[in-house]
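**Q** Build me a structure from this.
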Amino acid sequence: MIPWVPLARAAIPGTTQQLCLHRRGDLLEFSIQISGYVSELMNSRMHASEDALAELGCAVISGRPAPHVLVGGLGMGFTLAAALKALGPGSRVTVAELVPEVVEWNRGPLGECAAYPLHDPRTHVHVGDVAELLRQGHATYDAVLLDVDNGPEGMTHHGNDWLYSPAGLAAARRSLRPGGVLAVWSATPDERFTRRLRQAGFRVDVHTVRARPGKGARHTIWLAHRTQGAPSGPPRVRPADSRRSR
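**A** Take a look at the predicted model:
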């Protein structure tokens, strides 16, 4: 078996943990782990549901002439790349990344995996917490795509808990233009979070996605549509033959 070679480490702001970047030999395969955890946070060979997060979210706003999309979490760049692919030349995508080194990794060899989406002129980078942008309270974005943790709880950074709280969801709703969508990725389903989204005034669709095309673990993507009033009725659950993995 080809061994993993450690390349770099980066402190996660506000925690005692680190992100650890590895590469498998000379192959174009990268892995990011959190110090102290055995399992991977993400792997460059398993990104189909990262793609699905952007594809599903951007499909909602596909008819808009100059959409502005916010991506929370750069990771390995796959969600950003998929959003850029789904949007037209007049679009703008702001990506917020808490860890500065992750941005530099994506500008270096890691960027080749997603075809260097940071080089796209439509991309704007915010080095800092995505919550800083959501707290501004302006209806700025047509879509907000959140992939900052392993689901609606803070694992890499406990400050992420705010994003999934009633206050955080209210801020996300205020940040969306009318008819906009909040898309959230999770490793597991969470009925409590579905109810919380509805209580925040969103109309909710729940998609089941696969870790790899047609196979692998099943993950969850919420599409929370901004409406003028609180919706009624249960959320719609839709399987997708989309994907994802960490």
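**Q** use CA for all of it now, contacts and neighbours both
**A** Noted.
**Q** need the contact list for the residue at minimal distance from the centre of the chain.
**A** The structure's the chain has its C-alpha centroid closest to residue 147; by Cα atoms, centre = their mean the separation is 2.4 Å. Listed by Cα atoms under 8 Å, 6 or more residues apart in numbering, the contact set of residue 147 reads 50, 71, 72, 73, 184, 185, 186.
**Q** Excluding chain neighbours, give the residue nearest to residue 60 in space.
**A** In space, and not counting its chain neighbours, residue 60 is closest to residue 181: 7.1 Å by Cα to Cα, 6 or more residues apart in numbering.
**Q** ok but residue 93 is inside a strand, no?
**A** Yes. Assessed by DSSP: H, G, I helix; E, B strand; the rest coil, residue 93 belongs to a strand.
**Q** right, and it touches residue 82 too?
**A** No. The pair residue 93 / residue 82 is not scored as a contact, 10.9 Å apart, by Cα atoms under 8 Å.
**Q** between those two, who's got more neighbours?
**A** residue 93 (24 against 20; other Cα atoms under 10 Å).
**Q** what residues are up against the more buried one?
**A** 68, 69, 70, 71, 80, 83, 84, 122, 123, 124.
**Q** State the number of residues packed around the first one.
**A** When you say that, I think you mean residue 68. Neighbours of residue 68 using other Cα under 10 Å come to 21.
**Q** That one against residue 95, yeah?
**A** No. With contacts defined as Cα under 8 Å, residue 68 does not count as touching residue 95, sitting 10.8 Å away.
**Q** what ranges do the helices span in this structure?
**A** 48-60, 78-86, 100-107, 130-134, 166-175, 191-199 (DSSP state H).
**Q** angle of the last one against helix 166-175?
**A** This points to helix 191-199. Between the axes of helix 191-199 and helix 166-175, defined by axes from the mean of the first three to the mean of the last three Cα atoms, to 10 degrees, the angle is 50 degrees.
**Q** one step back: just curious, which of the contacts of residue 93 is nearest to residue 209?
**A** Nearest to residue 209 out of these is residue 83 (Cα to Cα; 17.0 Å).
**Q** to compare against the first, here's another:
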Amino acid sequence: MIPWKQLDIASIPGGGELRLKQRGTEFSIMLGTNELMNSRLSGSEEALATLSCEHIKDKKRPVVLIGGLGMGFTLRAALAVLPDDAEVTVAELVPAVVAWARGPMAEIFKGSLDDPRVRVHEGDVGALIRTSPGKFDAIMLDVDNGPDGLTRTSNDGLYDFGGLNASKVALRANGVLAVWSSGPDAGFTRRLQSSGFAVKEVNTRANGKRGGARHVIWLASKR
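**A** This next block holds a predicted model:
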């Protein structure tokens, strides 16, 4: 078996490190002993995009925010179904992740960052949401491990009542907040409902129809 090779290490603002590893054509981003993402497992991240875009398919010139670049699976799936006049902002906190996307993982991204519909925002997606009232038709959050995070305690602010209210304010009428998680969280479902969203919880698999770990996507519609 081909051994893993570590390509780079990146510091996370507020503490912690991400490690980019490669084995043949396979890539992995690690936090400590936890694998945050793997290039072979894209199904649930793609579902995050397709489910969100289905919700806003009748919007003219849709404006979309993706929180977390990762390996670009959500971005690529969104671009595949969004119209030519869409605007897509990808917010990524760790600049090195953007550099990896343009460098060693460029083949995975397949030029998606150069799509004229795309703008990359290197910074905190929560801060961007709080300063963007009424801007987005869809907000897709694939940040950390979901509401029960691993990388930064400050990410919890995206998923508490304050963060959910900020997302609701940033959404246009009938917009959708879509949240990816590595597993179920009944408390988060209740917070979404208490925040005034109409909530649908979708179970999905890490490798799509081919199976893999069970993940959850919340689709929270602004009433």
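**Q** thinking again about what came up before, out of the contacts of residue 147 of structure 1, grab the one that's most surrounded.
**A** residue 50 (29 neighbours).
**Q** Aligned against structure 2, show me the partner of it.
**A** Using TM-score structural alignment to pair residues, one finds that residue 50 of structure 1 aligns to residue 45 in structure 2.
**Q** Enumerate every residue touching its match.
**A** Contacts of residue 45 of structure 2 by Cα under 8 Å, 6+ apart are 73, 74, 142, 180, 206.
**Q** Over to residue 6 of structure 2?
**A** If you count contacts by Cα under 8 Å, 6+ apart, then residue 6 of structure 2 has 19, 20, 21, 22 around it.
**Q** What's residue 120 of structure 1 aligned with over in structure 2?
**A** In structure 2, residue 120 of structure 1 lands on residue 115 (TM-score structural alignment).
**Q** how deep is residue 65 of structure 1 tucked in, by neighbour count?
**A** For residue 65 of structure 1, using other Cα under 10 Å, the count is 12.
**Q** So the aligned residue in structure 2 for it versus residue 84 of structure 2, what's the distance?
**A** Correspondence of residue 65 of structure 1 to structure 2, assessed by TM-score structural alignment: residue 60. Distance, residue 60 of structure 2 to residue 84 of structure 2, using Cα to Cα, to the nearest Å: 11 Å.
**Q** do the same with residue 176 of structure 2
**A** On the measure of Cα to Cα, residue 176 of structure 2 and residue 84 of structure 2 end up 20 Å apart.
**Q** These two - which one has more neighbours?
**A** A count of neighbours by other Cα under 10 Å puts residue 176 above the other of residue 176 of structure 2 and residue 84, at 30 against 13.
**Q** aligned partner of the more buried one in structure 1?
**A** So residue 176 of structure 2 corresponds to residue 181, using TM-score structural alignment.
**Q** Let me know whether that match touches residue 227 as I believe.
**A** No. Judged on Cα under 8 Å, residue 181 of structure 1 makes no contact with residue 227 at a distance of 9.4 Å.
**Q** count of residues packed around the alignment partner in structure 1 of residue 131 of structure 2?
**A** In structure 1, the residue paired with residue 131 of structure 2 is residue 136, using TM-score structural alignment. The number of residues packed near residue 136 of structure 1 is 13, by other Cα under 10 Å.
**Q** hmm, back to that, return the residues in contact with the match of residue 176 of structure 2.
**A** Contacts of residue 181 of structure 1 by Cα under 8 Å, 6+ apart are 57, 60, 142, 143, 144, 223, 224, 225, 226.
**Q** Columns neighbour count and distance to residue 171 of structure 1 on top of these, output as JSON lines?
**A** Listed next are the contacts of residue 181 of structure 1 as JSON lines, based on neighbours: other Cα atoms under 10 Å; distance: Cα to Cα, whole Å:
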{"residue": "57", "neighbour count": "27", "distance to residue 171 of structure 1": "18"}
{"residue": "60", "neighbour count": "16", "distance to residue 171 of structure 1": "20"}
{"residue": "142", "neighbour count": "25", "distance to residue 171 of structure 1": "14"}
{"residue": "143", "neighbour count": "31", "distance to residue 171 of structure 1": "13"}
{"residue": "144", "neighbour count": "30", "distance to residue 171 of structure 1": "11"}
{"residue": "223", "neighbour count": "27", "distance to residue 171 of structure 1": "16"}
{"residue": "224", "neighbour count": "27", "distance to residue 171 of structure 1": "13"}
{"residue": "225", "neighbour count": "25", "distance to residue 171 of structure 1": "14"}
{"residue": "226", "neighbour count": "26", "distance to residue 171 of structure 1": "12"}
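**Q** For these, which ones persist in structure 2?
**A** Retained in structure 2: 57, 60, 142, 143, 144, 223, 224, 225, 226, out of the contacts of residue 181 of structure 1 (criterion both residues aligned by TM-score structural alignment, their matches' Cα atoms under 8 Å).
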